[in-house]
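A.B. asks: can't give you the sequence, but here's the structure:
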């Protein structure tokens, strides 16, 4: 090809790109969308993202796509009802948490006060709570399959928080066939789905419709009831993915919050000491903590709330899809637009928290030391899309923190002033830094 012809083609491409970008800008201005950097064709705002802290780069965020519309309504209604029937927020789920907390104490005692990484100690105990509901049984702590699942869940949570996750989420139909780190997410999720699919097969082979053992059984029974309904969302694919959502969320979010909580308490030993004092005064050392103790322990309750606020495990929330053209505060949101509730922006709002960057349980205490609610405390989101596992997660956090601190004091390997609270990775989730702790019997 002659030089002149190649130059003409190059100039033609440049002019076409400029025209396309100009048209794109004009379209967005005329559409009265919320203000923000103009997205480029195909890649959107990817170039404006800070890869280390994508949350701080948006007016919009990123995450994994979840159900919307009628599918969401059917699955959420069923999941809430089923989980409540299996004890969510009731005495039976409390007993499961208390039982698992005692297993955890046994494992902690085996460390004999030596340094250890608490990551998989905490994920094993928390995961067993949701496993008992979803799968109908708990796993032994040394179960190799269980440990493999937990590692996959932990790694998936990390991978979802990398810059690659944005591209995978936007173009999964293409990205899964291209080489790169993003493929790790795909393979991890597929392995988790395969495990759940095998559990479903086992349940199908031994199903008693009159005696459901767990969430999977209940879903299978509902599938049979609605097999003649063409608009039903109760099918095998939704069963696998809904079970995965419950298992994943019920494992990683609570265990990560506990792991981060240890770090905050080691950074602020005076706070840990006050929690010890309240535990000794209200619960003592001769009985296990119960959820009803929370109302008599305002300081401990405030500490847990403050840990959740600053931990901000899922800062961008999960995406919701606009189901019809919507006018919001003078802006137009077209049908099909993904909207992210930036939970982190609320949890750190100085209008509601006097010093939002500082760890201060006083954010949740009144002048008399009584616990006070705060409308900006939304780690579980809010409205109709609030986390369906909120009741169980709140109970777990209180019972695990009080049970552990009733028996142990936390000892850091470094001076409190040198403890770095910065997340290892911040994206879909705020990933706690890796550290070791010593648990000293009280």
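C.D. replies: Everything's here; your move. All values derive from a computational prediction rather than experimental measurement. Numbering: from 1, shown residues only.

A.B. asks: going forward, measure contacts and count neighbours with C-alpha atoms only.
C.D. replies: Will do.

A.B. asks: residue contacts, residue 8?
C.D. replies: Neighbour list for residue 8: empty [criterion: CA atoms under 8 Å, 6 or more residues apart in numbering].

A.B. asks: how much space between it and residue 1?
C.D. replies: Going from residue 8 to residue 1 by CA to CA, to the nearest Å gives 11 Å.

A.B. asks: ok, now residue 303?
C.D. replies: For residue 303, the distance to residue 1 (CA to CA) stands at 71 Å.

A.B. asks: which of these two has more neighbours?
C.D. replies: residue 303 (26 against 5; other CA atoms under 10 Å).

A.B. asks: and the nearest residue to that one once chain neighbours are set aside, what is it in contact with?
C.D. replies: With sequence-adjacent residues excluded and distances taken as CA to CA, 6 or more residues apart in numbering, residue 303 is closest to residue 361, at 4.9 Å. Listed by CA under 8 Å, 6+ apart, the contact partners of residue 361 are 299, 302, 303, 305, 306.

A.B. asks: Try it again at 7 Å.
C.D. replies: Shown in contact with residue 361 (CA atoms under 7 Å, 6 or more residues apart in numbering): 302, 303, 306.

A.B. asks: Now do it against residue 223, distance only.
C.D. replies: Look at residue 361 and residue 223: by CA to CA, they are 47 Å apart.

A.B. asks: could you pull out the helices for this structure?
C.D. replies: Along the chain, the segments classed as helices by DSSP state H run 3-30, 69-85, 91-109, 119-134, 144-159, 164-170, 172-175, 183-205, 215-225, 236-267, 269-282, 298-311, 343-347, 390-407.

A.B. asks: can I get these in a markdown table with distance to residue 332?
C.D. replies: Supplementary listing: the helices of the chain in a markdown table, determined by distance: least, CA to CA, whole Å:
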| stretch | distance to residue 332 |
| --- | --- |
| helix 3-30 | 10 |
| helix 69-85 | 20 |
| helix 91-109 | 44 |
| helix 119-134 | 40 |
| helix 144-159 | 33 |
| helix 164-170 | 22 |
| helix 172-175 | 27 |
| helix 183-205 | 34 |
| helix 215-225 | 38 |
| helix 236-267 | 31 |
| helix 269-282 | 47 |
| helix 298-311 | 31 |
| helix 343-347 | 22 |
| helix 390-407 | 32 |
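
A.B. asks: closest one to residue 376 among these?
C.D. replies: Set against residue 376 and scored by CA to CA, those come closest in helix 343-347, at 5.8 Å.

A.B. asks: Quick check: buried residues in that closest one?
C.D. replies: 343, 344, 346, 347 (16 or more other CA atoms under 10 Å).

A.B. asks: I'd say the third one and residue 379 touch.
C.D. replies: No - using CA atoms under 7 Å, residue 346 is not in contact with residue 379; the gap is 9.1 Å.

A.B. asks: With residue 419 as the reference, measure out to the closest residue to residue 117 other than its chain neighbours.
C.D. replies: Spatial nearest neighbour of residue 117, chain neighbours left out: residue 436 (4.5 Å); criterion: CA to CA, 6+ apart. Residue 436 is 11 Å from residue 419, where distance means CA to CA.

A.B. asks: Second structure for comparison follows:
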């Protein structure tokens, strides 16, 4: 009996190995993938990649195989891009070829290739054009959106004031405020912070973000149209999800960093008092007069490294890249973390230092390796909205409050709660003290 089991297991392993070998030969006949660790039958390179430390494992492999290499997740080849030069060469210099998208397994059941984030080809192009047009029509980048953000920031200040300097977890305070900006765009109205359905939605989105790391009447008779109910629903879901969790998580990381580095918070307060004062509401035009605040926000985004491995791409055709030929449909992971921490672009990349975005005269300076929104044709379509939200919420809150930690600044732990698809901020409490 035991012999039969052993023989069966051997046959399964042998056949699996043959299938992988055949798949690799087929891939090799179409192209020449970058080198990488030899995959095992069935499990690929999972022995070299710890599930709880995927990013760290891949960066370690890059030290051996270089900035462009191939790993296998099971029998799926994944091309890994590390560092600014490799990511730029792919996503910007060969933007069209690397503009495909692969849906992460945790989201496949929900999206199934629909919606603006995970669609491809004509479906994606139609949905992206539509989404950008609608967002512009609703005022993205204009005064009307700025006023919605300013209004919501004032509601958030009222909620902070109610805490009466007592410790609280900022998670749902920030999620509700940021999500209400999206609600005001999509629905034309906001939710009360205590609305039960709204709170349930916030919990679902927050849980999903954490778990991942562990139709129109002119169009209905057009067979080529992608304006169907499923696409519209999932595009709207993408806007809510991306527009809520990414910005609110960045704010939560920002609060932690400002408390860990009180000298930075003090400089921000000084600049706010000098440029805006206490008598009026901050506006987006203040940003050009506030290089230090702008630099701090950029550095918060860089250090928080929210989507460290980027959203998976795919090549849209057989693609020549650095002497290799990547077959059409191959998954590509642009490791944004390695761009945001590239030592050739940032001094002391693992430290929090707003000087990364300031010149010798204290003026704000851009850095081409700043890619928290990715780059190329798949760059986040909500970048302008997110940048406006981050500036107005940070500035409005810090105009009124001093962020006070419950422990000594040196004891503040920045380690993510989860680190996979996203770096989820740790759970913490703070007090806000009126200035």
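C.D. replies: Noted; the coordinates are in hand. These numbers were taken from a predicted model, which means no experiment stands behind them.

A.B. asks: TM-score of the superposed pair?
C.D. replies: The TM-score (TM-score structural alignment, normalised by the length of structure 2) is 0.84; 382 aligned residues with a CA RMSD of 1.9 Å.

A.B. asks: ok so, going back, what's the counterpart of the residue nearest to residue 117 of structure 1 in structure 2?
C.D. replies: Under the alignment by TM-score structural alignment, residue 436 of structure 1 pairs with residue 429 in structure 2.

A.B. asks: tally of neighbours for that match?
C.D. replies: When neighbours are counted by other CA under 10 Å, residue 429 of structure 2 registers 16.

A.B. asks: just checking, it touches residue 169?
C.D. replies: Yes - Residue 429 of structure 2 is within contact range of residue 169, at 4.4 Å (criterion: CA under 7 Å).

A.B. asks: How about stretch 381-389 of structure 2, which residues are buried there?
C.D. replies: Going by 16+ other CA under 10 Å, stretch 381-389 of structure 2 has these buried residues: 381, 382, 383, 385, 386, 387, 388, 389.

A.B. asks: Distance check, the most centrally placed residue in structure 1 against residue 18 of structure 1.
C.D. replies: Nearest to the mean C-alpha position of structure 1, by CA atoms, centre = their mean, lies residue 253 at 4.2 Å. With distances taken as CA to CA, residue 253 of structure 1 is found 44 Å from residue 18 of structure 1.

A.B. asks: quick one: contacts for residue 428 of structure 2?
C.D. replies: Contacts of residue 428 of structure 2 by CA under 7 Å, 6+ apart are residue 169.

A.B. asks: swap in residue 335 of structure 2?
C.D. replies: 81, 82, 308, 309, 310.

A.B. asks: Looking for the alignment partner of it in structure 1.
C.D. replies: By TM-score structural alignment, residue 335 of structure 2 lines up with residue 342 in structure 1.

A.B. asks: what's the neighbour count on the aligned partner of residue 385 of structure 1 in structure 2?
C.D. replies: Under the alignment (TM-score structural alignment), residue 385 of structure 1 pairs with residue 378 of structure 2. Residue 378 of structure 2: 22 surrounding residues under other CA under 10 Å.

A.B. asks: Could you find the counterpart of residue 363 of structure 1 in structure 2?
C.D. replies: Per TM-score structural alignment, residue 363 of structure 1 is aligned with residue 356.

A.B. asks: what about residue 145 of structure 1, neighbour count?
C.D. replies: Neighbours around residue 145 of structure 1, by other CA under 10 Å: 12.

A.B. asks: Which residue in structure 2 aligns with it?
C.D. replies: Mapped onto structure 2 by TM-score structural alignment, residue 145 of structure 1 lines up with residue 197.

A.B. asks: show me the contacts for that match.
C.D. replies: Counting by CA under 7 Å, 6+ apart, residue 197 of structure 2 makes contact with nothing.

A.B. asks: For residue 284 of structure 2, see how far away it is.
C.D. replies: From residue 197 of structure 2 to residue 284 of structure 2 the distance is 32 Å (CA to CA).

A.B. asks: and if you look at residue 351 of structure 2?
C.D. replies: 28 Å.

A.B. asks: Same check on residue 161 of structure 2?
C.D. replies: Taken as CA to CA, the span from residue 161 of structure 2 to residue 284 of structure 2 is 24 Å.

A.B. asks: who are the neighbours in contact with the nearest residue to residue 27 of structure 2 once chain neighbours are set aside?
C.D. replies: Using CA to CA, 6+ apart and skipping residues adjacent in sequence, the residue nearest residue 27 of structure 2 is residue 327, 6.9 Å away. Counting by CA under 7 Å, 6+ apart, residue 327 of structure 2 touches 27, 30, 31, 317, 318, 319.

A.B. asks: How much space separates residue 327 of structure 2 from residue 28 of structure 2?
C.D. replies: 9 Å.

A.B. asks: swap in residue 81 of structure 2?
C.D. replies: Taking CA to CA, one finds residue 81 of structure 2 at 20 Å from residue 28 of structure 2.

A.B. asks: Quick one: residues contacting residue 414 of structure 2.
C.D. replies: Applying CA under 7 Å, 6+ apart, the residues contacting residue 414 of structure 2 are residue 426.

A.B. asks: Over in structure 1, tell me which residue corresponds to it.
C.D. replies: Checking TM-score structural alignment: residue 414 of structure 2 goes with residue 421.

A.B. asks: what do you get for residue 270 of structure 2?
C.D. replies: Under the alignment by TM-score structural alignment, residue 270 of structure 2 pairs with residue 277 in structure 1.

A.B. asks: Can you report how many residues lie near that match?
C.D. replies: Neighbourhood size, residue 277 of structure 1 [other CA under 10 Å]: 15.

A.B. asks: tell me the contacts of it?
C.D. replies: Contacts for residue 277 of structure 1 (CA under 7 Å, 6+ apart) come out as none.

A.B. asks: With residue 288 of structure 1 instead?
C.D. replies: Residue 288 of structure 1 neighbours (CA under 7 Å, 6+ apart): residue 403.

A.B. asks: Look up how far residue 280 of structure 1 lies from it.
C.D. replies: For residue 288 of structure 1 relative to residue 280 of structure 1 (CA to CA), the value is 12 Å.

A.B. asks: Over to residue 393 of structure 1?
C.D. replies: 24 Å.

A.B. asks: what does residue 422 of structure 1 give?
C.D. replies: According to CA to CA, residue 422 of structure 1 and residue 280 of structure 1 sit 32 Å apart.

A.B. asks: Then residue 218 of structure 1?
C.D. replies: Relative to residue 280 of structure 1, and taking CA to CA, residue 218 of structure 1 is found at 42 Å.

A.B. asks: Have a look at those two and say which one is more surrounded.
C.D. replies: Higher neighbour count among residue 218 of structure 1 and residue 280: residue 218, with 20 against 14, using other CA under 10 Å.
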